[in-house]
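Enquirer: The following block contains a protein sequence and its predicted model.
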Amino acid sequence: MKAAGIILAAGRGSRMRNLTEERPKCMVELAGKPLLHWQLSALRRAGISSILVVRGYLAGCLEASAATGEFATAENPRWERTNMLSTLLCADEFARKSFALGVERLIVSYSDIVYHWEHIGALLSCPEDIAITYDTEWEALWTLRFGDPLLDAETFRQEHGLLREIGGKPASLADIHGQYMGLLSFSQTGWNIMTKLCADLGEAVDKTDMTSFLRLLLSRSIEVGAVSVAGKWCEADSGADIQVYEKALEQRGWSHDWR
């Protein structure tokens, strides 16, 4: 399947504190490489060579180089006042050109995650026009990060590969079938659904995060595919996450080692 990739890298990542004073969040290093380099590598190993990075904070730090390989860029000049959905819309020109050139799916990735390249293949195999991955082994990762996995968890429920609920406050672990990872897929039809719904939202788009958008899709009875994976990914939301992961990687066979 011919696919293209979009990495949403406009934000600073304020919870990284001093780690992002002079670089965007995606340039913070984990296991010897910036987060962005891990993402680019995973996309290319999955056979995706056409990649767009949507920039914002310290955009000049995100340039193609010998270390990264080639990628296109787009800008979110309003990154300080907008959310992930607005950043995704900044990729609209790239998306439409990609579909016109025969691309069948777009893989969209948050910039603060790392993941095994095989997760991309699993996502591409989903027939739904809009799809996401979720981690069935999320509890181990959240326990490592937070101690009590419910402290930062949200409801996630799927049935027969379709998302049914996301983003609520869980009463127990039974309310969580997995953890949404920040990795999505759109067909051309799915992309058109997304942009039409954003147009309907108007100015509210700026305050709409991706989980809220997925909830909105469900409220409109728009099907969202839910593709399960088991570990082999991480979300780096803070400097503490980076430290925890570096230590965990010292253990052979760690369930969430994405490399």
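Expert: Received, thanks. Numbers count the residues shown, from 1 in each chain.

Enquirer: C-alpha from now on. contacts and neighbour counts both.
Expert: Fine.

Enquirer: which other helices and strands contact the helix or strand residue 141 falls within?
Expert: For residue 141, the host element (DSSP states H and E) is helix 138-146. When contacts are defined as 3 or more CA pairs under 8 Å, 6 or more residues apart in numbering; DSSP states H and E, helix 138-146 packs onto helix 239-248.

Enquirer: Against that first model, consider the following:
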Amino acid sequence: MTIERAVILSAGKGSRLYPHTEERPKCLLDLSGRTLLEWQLDALAENGVRDVAVVTGFGHDHVAEVIARRGTAKGGIELIFNPFYQVADNTGSVWLARGRWDRDTLLLNGDTLVSPELIAAVLANDVPISVTVDRKDAYDADDMKVLREDGRLLRIGKALTECNAESIGLLAFRGAGRAAFVEAVERVMASPDGVRVWYLSVIDALAAGTVIGTTDIHGHRWQEVDYPADLDAARALTAAWTVEDWARR
């Protein structure tokens, strides 16, 4: 059975993109006539993922305006406001949306630009938990590094000294994997340091005793948007997608 539900984490302020994000959140940056969030929603909708929750924080009202204008023709969008976005890391946003994991779910970072074809490749992997990864010749300090073997994730984290892939910020949860993840998130959030934990640290801890798969999307086009140079690359990529879309008509 395919996945029809997704959670997008878009609560952060995106301060590394100042001045572009001083008044509007990163997910509403304009990329070739559409916001980053709209590109994400369209890629999901083209694959039948039309039940989406967006966890917001900074700029919630602006996001609500964009969603209201979008309407429901391509699916329903629920906004979940995270009032703790300035003091809690993204595991807090996952915790607020944990009720969404009662069905198979995609989890997407709000700054990851992806194509419909990439989403289709992720949906084709039916393991209980799958981390979407790409490969390149070298990895820097800001990459979310992954160590994997025969498709199984062994470790994930920015501080890894040994790695052979990077996470792009897109995960899929099916069946028993959903419950395992939510239970782990609830344990972490009940701990004294819970608000300072990234959700991928939860995945790293789970990997020690749970089989977590990876989906290699090497060759597909995507772009993380963290810095001004990333914004330029994202605009170039979406401009190319727009031209390709018109050429297909």
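Expert: Perfect, thanks for sending it. Predicted, not measured: the structure shown is a model, and the values here were computed from it.

Enquirer: what angle do the helix holding residue 141 of the first structure and helix 239-248 make?
Expert: 120 degrees (axes from the mean of the first three to the mean of the last three CA atoms, to 10 degrees).

Enquirer: Would you check the span in the second structure matched by the following helix or strand past helix 138-146 of the first structure?
Expert: Counting by DSSP H and E, the next helix or strand C-terminal to helix 138-146 of the first structure is strand 156-159. Aligned using TM-score structural alignment, strand 156-159 of the first structure spans residues 146-149 in the second structure.

Enquirer: quick one: contacts of the longest helix belonging to the first structure?
Expert: The single longest helix within the first structure, with elements called by DSSP state H, is helix 188-201. Here helix 188-201 of the first structure makes contact (CA atoms under 8 Å, 6 or more residues apart in numbering) with 89, 99, 104, 105, 129, 130, 205.

Enquirer: Try it again at 7 Å.
Expert: With contact meaning CA atoms under 7 Å, 6 or more residues apart in numbering, helix 188-201 of the first structure is reached by 99, 104, 105, 129, 130, 205.

Enquirer: Just give me the neighbour total for the aligned partner of the last one in the second structure.
Expert: Residue 205 of the first structure is assigned residue 194 in the second structure as its aligned equivalent, the criterion being TM-score structural alignment. Taking other CA atoms under 10 Å as the neighbour definition, residue 194 of the second structure ends up with a count of 18.

Enquirer: check contacts around the nearest residue to residue 26 of the second structure once chain neighbours are set aside.
Expert: Distances taken as CA to CA, 6 or more residues apart in numbering place residue 14 nearest to residue 26 of the second structure, at 5.6 Å, with adjacent residues excluded. Residues counted as contacts of residue 14 of the second structure (CA under 7 Å, 6+ apart) are 21, 25, 26.

Enquirer: most neighbours, which of those residues?
Expert: Most neighbours among the contacts of residue 14 of the second structure, by other CA under 10 Å: residue 26, with 29 neighbours.

Enquirer: Look up how far residue 170 of the second structure lies from that residue.
Expert: 17 Å (CA to CA, to the nearest Å).

Enquirer: re the thing from before, can you list which of the contacts of residue 14 of the second structure are found in strands?
Expert: Using DSSP state E, no member of the contacts of residue 14 of the second structure falls within strands.

Enquirer: out of these, which one sits closest to residue 233 of the second structure?
Expert: Lowest distance from residue 233 of the second structure to the contacts of residue 14 of the second structure (CA to CA) belongs to residue 26, with 14.7 Å.

Enquirer: what residues are up against that closest one?
Expert: Residues near residue 26 of the second structure by CA under 7 Å, 6+ apart: 13, 14, 111.

Enquirer: Please pull up the equivalent of it in the first structure.
Expert: That one, residue 26 of the second structure, aligns with residue 25 by TM-score structural alignment.

Enquirer: swap in residue 215 of the second structure?
Expert: For residue 215 of the second structure, the residue aligned by TM-score structural alignment is residue 227.

Enquirer: And what about that match, helix, strand or coil?
Expert: Secondary structure, DSSP: H, G, I helix; E, B strand; the rest coil: residue 227 of the first structure is strand.

Enquirer: Grab the most central residue of the second structure for me.
Expert: residue 108 (1.9 Å; CA atoms, centre = their mean).

Enquirer: dump the residue contacts of it.
Expert: When contacts are counted by CA under 7 Å, 6+ apart, residue 108 of the second structure touches 7, 8, 9, 169, 170, 171.

Enquirer: 10 Å instead, please
Expert: Contacts were defined as CA atoms under 10 Å, 6 or more residues apart in numbering; by that measure residue 108 of the second structure touches 6-10, 40, 54, 114, 168-172.

Enquirer: quick one: it is in a helix?
Expert: No. Counting by three-state DSSP, residue 108 of the second structure is not found in a helix; it is strand.

Enquirer: quick one: what's aligned to it in the first structure?
Expert: Using TM-score structural alignment, the partner of residue 108 of the second structure in the first structure is residue 109.

Enquirer: how much space between that match and residue 175 of the first structure?
Expert: For residue 109 of the first structure relative to residue 175 of the first structure (CA to CA), the value is 25 Å.
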